[in-house]
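1. kindly return the folded structure for what I paste below:
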Amino acid sequence: RTKALVLELLAAVCLVRGGHDIILAAFDNFKEVCGEKNRFEKLMEYFRNEDTNIDFMVACMQFINIVVHSVENMNFRVFLQYEFTHLGLDQYLEVGDPRVG
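-> Model (predicted):
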């Protein structure tokens, strides 16, 4: 539940003036400090984790939608969409959970 609340707060920060840049800078910093190859890598890892609860998954999708769609520059919006596609979000959403079935 804590992770879901954190994502809800981050999403809210994205919506205030200058907040979007702060959130992206924080994820860039996290990427560098934790040695990720891609921004949002750990977030997507948690999203795909089998132990993840539905509250977190909903908060994660809301956060992703806000991060991507609160940008006015269409080229940058497409770039952000690509980042999540590159990390497997589209494939996960299309196929669903491979453990179910």
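
2. okay, CA-based contacts and neighbour counts for the rest of this
-> Noted.

3. contact partners for F63?
-> F63 makes contacts with 7-8, 10-11, as judged by Cα atoms under 8 Å, 6 or more residues apart in numbering.

4. spell out for me which residue occupies the centre of the protein.
-> I64 (4.3 Å; Cα atoms, centre = their mean).

5. point me to the helix or strand that includes that one.
-> Assigned by DSSP states H and E, I64 belongs to helix 54-69.

6. which positions in that helix come out as buried?
-> 56-57, 59-60, 63-64, 66-69 (16 or more other Cα atoms under 10 Å).

7. packing partners for the next helix or strand after that helix?
-> If you walk from helix 54-69 toward the C-terminus, the next helix or strand you reach (DSSP H and E) is helix 74-86. Using 3 or more Cα pairs under 8 Å, 6 or more residues apart in numbering; DSSP states H and E, the elements in contact with helix 74-86 are helix 54-69.

8. any idea of the angle the helix it packs on forms with helix 74-86?
-> Using axes from the mean of the first three to the mean of the last three Cα atoms, to 10 degrees, one finds that helix 54-69 and helix 74-86 are set 150 degrees apart in direction.

9. one more to put side by side:
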Amino acid sequence: MSVKEGAQRKWAALKERLGPQDSDPTEANLQNADPELCARLLQVPSVVNYSGLRKRLESSDGGWMVQFLEQSGLDLLLEALARLSGRGVARIADALLQLTCVSCVRAVMNSQEGIRYILGNQAYVRQLSQALDTSNVMVKKQVFELLAALCIYSPEGHALTLDALDHYKTVCGQQYRFSVIMNELSHSDNVPYVATLLSVVNAVILGPEDVRARAQLRSEFVGLQLLDVLSRLR
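-> Down below sits the predicted model:
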């Protein structure tokens, strides 16, 4: 049997194990699925598939996660997230698909193997930041939480987050790298979302050990009316 035939049989076996999609309207049963099959499943984006994958990612061990990453699992997730962000969220179905996709990225980052893999590739954090270009507040909240976590995790994570915000500024035609954070703070009355945004500001400012670097970052935020926004929030 050729490699291609073997892969096709594995794929058929997975679909048989999952059964018809309407047999479980909430998530695919991927409890025992191997990394290759999960990566292949990402080529069929759906809330059912993403929800099942998130559960599998959360319960996976380090070896499984490494294989999933080697099968381009994270690449496929971030590419899908970028496509979904470009659509807008005119339909509830699209908004839910976007949210379940970013929850899978979060599950990857919650593992030591996943976050190390992300820190090793500048493009991943840049792709993640581009998911902020959406009107879906729940998605933006999760992305900002992940960026804050990277800032706190290590100096490399902090540097990659700043680079990603610079990249977002360029791609989306904004004037300053922190404009995306301050614009959201200025216009949102969603309390949990505002709390997340403030945690990002803190993580960015407090990330460097050097006091002068912290002062410079704080000055950038103050220049974008951070103090006025904080006064309004009080």
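
10. take the contacts of F63 of structure 1 and write them to TSV, including neighbour count, secondary structure and distance to F30 of structure 1.
-> Shown next, in TSV, are the contacts of F63 of structure 1 (neighbours: other Cα atoms under 10 Å; DSSP: H, G, I helix; E, B strand; the rest coil; distance: Cα to Cα, whole Å):
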residue	neighbour count	secondary structure	distance to F30 of structure 1
L7	21	helix	15
E8	18	helix	18
L10	18	helix	14
A11	23	helix	17
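
11. and what about D97 of structure 1, helix, strand or coil?
-> Under DSSP: H, G, I helix; E, B strand; the rest coil, the three-state class of D97 of structure 1 is coil.

12. on that earlier part again, closest one of the buried residues of helix 54-69 of structure 1 to E50 of structure 1?
-> Using Cα to Cα, M57 is the member of those that sits closest to E50 of structure 1, with 10.9 Å.

13. show me the contacts for the alignment partner in structure 2 of the closest one.
-> For M57 of structure 1, the aligned residue in structure 2 is V194 (criterion: TM-score structural alignment). Neighbour list for V194 of structure 2: 185, 188 [criterion: Cα under 8 Å, 6+ apart].

14. repeat for A159 of structure 2
-> Per Cα under 8 Å, 6+ apart, neighbours of A159 of structure 2: C151.

15. in what helix or strand does it lie?
-> Here A159 of structure 2 is assigned to helix 155-172, by DSSP H and E.

16. next SSE downstream of that helix?
-> Helix 155-172 of structure 2 is succeeded, C-terminally, by helix 179-187 (DSSP H and E).

17. before we move on, back to that, quick check, nearest of the buried residues of helix 54-69 of structure 1 to G96 of structure 1?
-> M57 (12.4 Å).

18. please tell me how far the closest one sits from T85 of structure 1.
-> Relative to T85 of structure 1, M57 of structure 1 is positioned 16 Å away (Cα to Cα, to the nearest Å).

19. now G18 of structure 1
-> Counting by Cα to Cα, the gap from G18 of structure 1 to T85 of structure 1 is 25 Å.

20. the more surrounded of the two?
-> T85 (13 against 10; other Cα atoms under 10 Å).

21. trace that one over to structure 2, please.
-> Counting by TM-score structural alignment, T85 of structure 1 lines up with V222 in structure 2.

22. and what of L24 of structure 1?
-> Checking TM-score structural alignment: L24 of structure 1 goes with L162.

23. cool, and V67 of structure 1?
-> Under TM-score structural alignment, V67 of structure 1 pairs with V204 in structure 2.
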